[in-house]
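Q: pasting the sequence and the predicted coordinates here, then a few questions.
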Amino acid sequence: MPESSPEEAAQPGTAPGHRRSSRDQRRALIGTGIGNALEWYDWHVYGIFAPFFAKQFFNPDNELSAVLATLAIFAVGFGMRPIGAFVFGRLADRKGRRLAMVISIGLGSAGSLAIGLAPTYASIGAAASLVLLLARLTQGLAHGGELPSSQTYLAETAPPERRGRWTSAIYVSGACGMVIATMLGVGLAALYGTEGLEAWGWRVPFILGGLFGIYALFLRRRLTETHAFEEEHTSHSTAPQRPSVLRGIWQNRAAAGRVIGLTAGFTVTYQAWTVAAPTYAISVTKLDSTAVLLAEVVALLIFIAVLPLCGSLSDRIGRRPNVLIFGLGMAVLAYPLLLLARSGGVWQLGLAMTIALLFIAMIASVAPAVFAELFPTHVRTTGTGVPYAIAVALFGGTTPYLQTWLASHNAQGYFTAYNIALLLVSALVILTSPETRAKPLE
């Protein structure tokens, strides 16, 4: 996580003359970080443990069918994200970033607890599948508002000249959540084995996620609102009519289109290498689950280490070079990395994931800053969140299912071609976008 010296802490935040104490800065980083980590933890826990709990919610007679059905609900949960982005984005743009962050983390925690305590297919039949679906829809709604609210809050809190480094904390915390989820998988697999995980061990990470979410809720209640929101809210409080959120999105439709274009290649690549690849290795190729999860932990730790460096680089040379390195680099390496990952060993899979995540770090470190810099304050959360959630639902949420299904039919190359096409779209979008480094958030 980025740290600030006393001199940096006294520098302007998002408006001339506004000063934020070191204590407030630390609270902002911790408050946004722990909630964002839990969102990523929730989604990653689902992806990691899907092979173990699939038969608990669906007919256990067909293992592959149960896994595919579980991944389909993973995608359906993503489908709620655009609705959540609009609901919580509108709340954040009207009532404040902090309130939206508090409610979203509370709702997401409830969904996690519901999965951890849900009855199984053996006890209530198909109704178990319905419970899983409803819990994932609840989490999708909450998490649709979590990321845009927290990244907007952090972008508006950060000093303009350090915004890239600061907002890289969004993915640092998210990746930390993934590491915790993965280590839980490793520990539980080593302690109880596959049979223990399938019987009841899969419940532990969901229950823990719900409990930590309740703790994060109380932390976020202590945060102060951003100066950018307070200033904008005050300036419009005496106006005859506040600007419409929907009208604001329409007026900034070019920026919304850029968010979708940049997110498409990013989310598919990220989901492919952090969720779908380990799931496929465990459930289809039958590699040792503990070894696969440890390989992912190593890749994620390297990812966490380089994120702030990539964010700082964008503060020096601009956001566009970072995105271009990601899009063009991954397009060139897509097929070689696929061949490396499918060559049969755990270490080859781990190396492929590490290389992919090094390139992903280039865009992950700057995406929150770029998105915030594209929109004005009164529509920043909604304008960022809705198109981002649409892109994630259409492209990211379907990735684990699509990749697993194509791979089971020996057609993985088609998925890679699809990924490359989206990467080139993202590169084209950033080439036609303005440079926004250190732009004042007004």
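A: That came through fine. These figures come from a predicted structure and were not determined experimentally. Numbering: from 1, shown residues only.

Q: going forward, measure contacts and count neighbours with C-alpha atoms only.
A: Noted.

Q: isn't Leu431 right next to Arg320, touching?
A: Yes - applying C-alpha atoms under 8 Å, one finds Leu431 in contact with Arg320, separated by 7.3 Å.

Q: show me which of those two is the more surrounded one.
A: Neighbours of Leu431 and Arg320, each counted by other C-alpha atoms under 10 Å, are more numerous for Arg320; the result is 22 against 14.

Q: give the contact list for that one.
A: 430-431, 435 (C-alpha atoms under 8 Å, 6 or more residues apart in numbering).

Q: do the same with Thr436
A: By C-alpha under 8 Å, 6+ apart, Thr436 lies in contact with 318-319, 370, 373-374.

Q: between these, which sits nearest Ser65?
A: Using C-alpha to C-alpha, Val370 is the member of the contacts of Thr436 that lies nearest Ser65, at 39.9 Å.

Q: just checking, that closest one touches Arg319?
A: Yes - Val370 is within contact range of Arg319, at 7.1 Å (criterion: C-alpha under 8 Å).

Q: buried subset of the contacts of Thr436, written for ChimeraX?
A: Here is the ChimeraX selection string for the buried members of those, based on 16 or more other C-alpha atoms under 10 Å:
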select :318,319,370,373,374
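
Q: check it against this one:
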Amino acid sequence: MSSSVTIKQQHKLLFITAAGGALEFYDFTLFMLFASHIRSAFFPEAGLVTGLSGVMLLFFAGYLARPLGGLVFSYFGDRFGRRNQFLITLSLMSCSTLAIGLIPDYGSIGPAAVIMVMISRILQGASVGGEIPGSVVYLAEWLPYRCRGRYISIIITAITSGNLAGSLTGYILTLSLSESQISEWGWRLPFILGFALGMVLLLARRQMQETPPFLDLVQANGVLQNPFLTLMKQQPFRVVQGICLASVPACMVSFFLYAPVWLGQHLKWSAASSFSLSTLAFLTICSQVPFYGWLSDQIGRKRLNMTGALLLLPGLWLFSQIISSEAAPYTSLILLLITTIPLSMVLASYETIIVELYPTTTRFTGLGLSHNIGFTIFGGLFPLTAEYLIEGGCIMAPLILAGGCAILNSLAAYQLPFNMKPVAQP
């Protein structure tokens, strides 16, 4: 069965997949962006450091659930098809996000509030674990190799725009409401909005069809009974390689989400300046990633990815030299524009590389494991590790951790074939 589709159909598929990724990450990342207000609502009796650590643990619970959710949804995706997973993950994310926005605070129901938030975060994480790999696999299997980098990079842009939307929402709230209003009820509004948007998108997703490569696999009786075991036996190095390739995207997304907490609580920036840095970072990334996705189709994924990871190192070093100077925050915002260039190169290419590491039979499972384990280790642990190191006196810990991930990403990209082609072209 041919996967050839018209330009109009490609654009429709792109919208459905990209919009879901944007909404999922809008919902998922609100938690970190409003960490200080969530601390006040659910850890009111704890000190600043202890309360923030509690929020970081809840944040990490969402990341910890991502590999499990990714494994479950990936298994069903490789066994029974890609389409149905989209409906389930979006419904799960929308409902769990609404729950966080409606859960009474600690003063009303005590420790039960924290437990309910943790359950909601775990459900959010499980949803993201299936949504993002599912979006990439679904779109990749409808597209020819020659334009896959460009289109998948737009999904990454959409995901980043979800982060941008969350950060921008926080910035607007700081301008529209007082600090006390945001802490009392204002922080809940973006979560409720996320649920409403999810229900609208769910109606559009019901029209989706199964991908041609998977239908071909079904007709040929090639569907594996246990894609996970096959993957672990035949392609374990590719999984490790994929995890390392996800290290920079994972840690840098967490870095910019954590930035308002780091800059506001530890470097004493104003709330507006802290949110403006995150907002500007995500905005500049969104403007660059599609171009670099197109470029990856022209010059190759490996060359672009490795170049970006290596160039990120001097950018992070320069950032560390100026972030706490008297010229901050304004000079830091200018330097940030330079730092996002190499980061955008990595973001535009890493997901396409990972999806092309695997054949159709294990593609969903392979991408799901690589992506979600990478984001759990390097993204979910990032704020908690940074807080621990900062408490120990290393105020620049976030930048040091990001630099370590850039080195790891470079080593993984170096092991790729120079002119990489997909294992099995859909």
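A: Alright, I've got the coordinates. What you are looking at is a predicted structure, and each value in this text was computed from that prediction instead of being measured.

Q: TM-score of the superposition?
A: Put the two chains on top of each other and the TM-score (TM-score structural alignment, normalised by the length of the second structure) is 0.94; 423 aligned residues with a C-alpha RMSD of 1.9 Å.

Q: if we can go back for a sec, please narrow the contacts of Thr436 of the first structure to those residing in helices.
A: With helices taken from DSSP state H, the overlap with the contacts of Thr436 of the first structure comprises 319, 370, 373.

Q: hmm, back to that, quick check: neighbours shared by Val370 and Arg319 of the first structure?
A: What both Val370 of the first structure and Arg319 touch, as defined by C-alpha under 8 Å, 6+ apart, is the set 436-437.

Q: quick one, strands of the first structure?
A: Under the criterion DSSP state E, the first structure contains no strands.

Q: could you dump the contacts of Arg320 of the first structure to TSV with distance to Leu29 of the first structure?
A: Output for the contacts of Arg320 of the first structure, formatted as TSV (distance: C-alpha to C-alpha, whole Å):
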residue	distance to Leu29 of the first structure
Ile430	28
Leu431	31
Glu435	25
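
Q: and of the residues you listed, the nearest to Arg162 of the first structure?
A: Of all those, Arg162 of the first structure sits closest to Glu435, with 15.4 Å by C-alpha to C-alpha.

Q: residue in the first structure paired with Phe319 of the second structure?
A: Alignment note (TM-score structural alignment): Phe319 of the second structure maps to Leu337 of the first structure.

Q: who's in contact with that match?
A: Here Leu337 of the first structure is in contact with 352, 356 (criterion: C-alpha under 8 Å, 6+ apart).

Q: same deal with Leu304 of the second structure?
A: Neighbours of Leu304 of the second structure in contact, by C-alpha under 8 Å, 6+ apart: 292, 295-296, 345-346, 349.

Q: quick check: it vs Leu58 of the second structure, distance?
A: 35 Å (C-alpha to C-alpha, to the nearest Å).

Q: dump the ones in helices among the contacts of Thr436 of the first structure into CSV; add distance to Ala356 of the first structure as well.
A: Putting these into CSV (distance: C-alpha to C-alpha, whole Å) gives the following:
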residue, distance to Ala356 of the first structure
Arg319, 19
Val370, 21
Glu373, 26
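
Q: from these, which is closest to Gly265 of the first structure?
A: Using C-alpha to C-alpha, these come closest to Gly265 of the first structure at Val370, 15.3 Å.

Q: ok, the corresponding residue of the second structure for that closest one - contacts?
A: Using TM-score structural alignment as the criterion, Val370 of the first structure maps onto Ile353 of the second structure. Applying C-alpha under 8 Å, 6+ apart, we find Ile353 of the second structure in contact with 301-302.

Q: stretch 58-74 of the second structure vs the first structure, mean deviation?
A: Stretch 58-74 of the second structure, aligned to the first structure and superposed, deviates on average by 0.6 Å (mean C-alpha distance after the TM-score superposition for the first structure).

Q: that stretch corresponds to what range in the first structure?
A: With TM-score structural alignment as the criterion, stretch 58-74 of the second structure aligns to 73-89.

Q: one step back: among the contacts of Leu304 of the second structure, name the ones in helices.
A: Per DSSP H, the contacts of Leu304 of the second structure map to helices at 292, 295-296, 345-346, 349.

Q: which pair in those has the greatest spatial separation?
A: Among these, Leu295 and Val346 lie farthest apart (C-alpha to C-alpha), at 11.8 Å.

Q: on that earlier part again, of the contacts of Arg320 of the first structure, which stay in contact in the second structure?
A: Counting by both residues aligned by TM-score structural alignment, their matches' C-alpha atoms under 8 Å, these that remain in contact in the second structure are 430-431, 435.

Q: how about the aligned residue in the first structure for Gly194 of the second structure, what does it touch?
A: In the first structure, Gly194 of the second structure lines up with Gly209, judged by TM-score structural alignment. Each residue near Gly209 of the first structure by C-alpha under 8 Å, 6+ apart is listed here: 38, 41-42, 109, 112-113.
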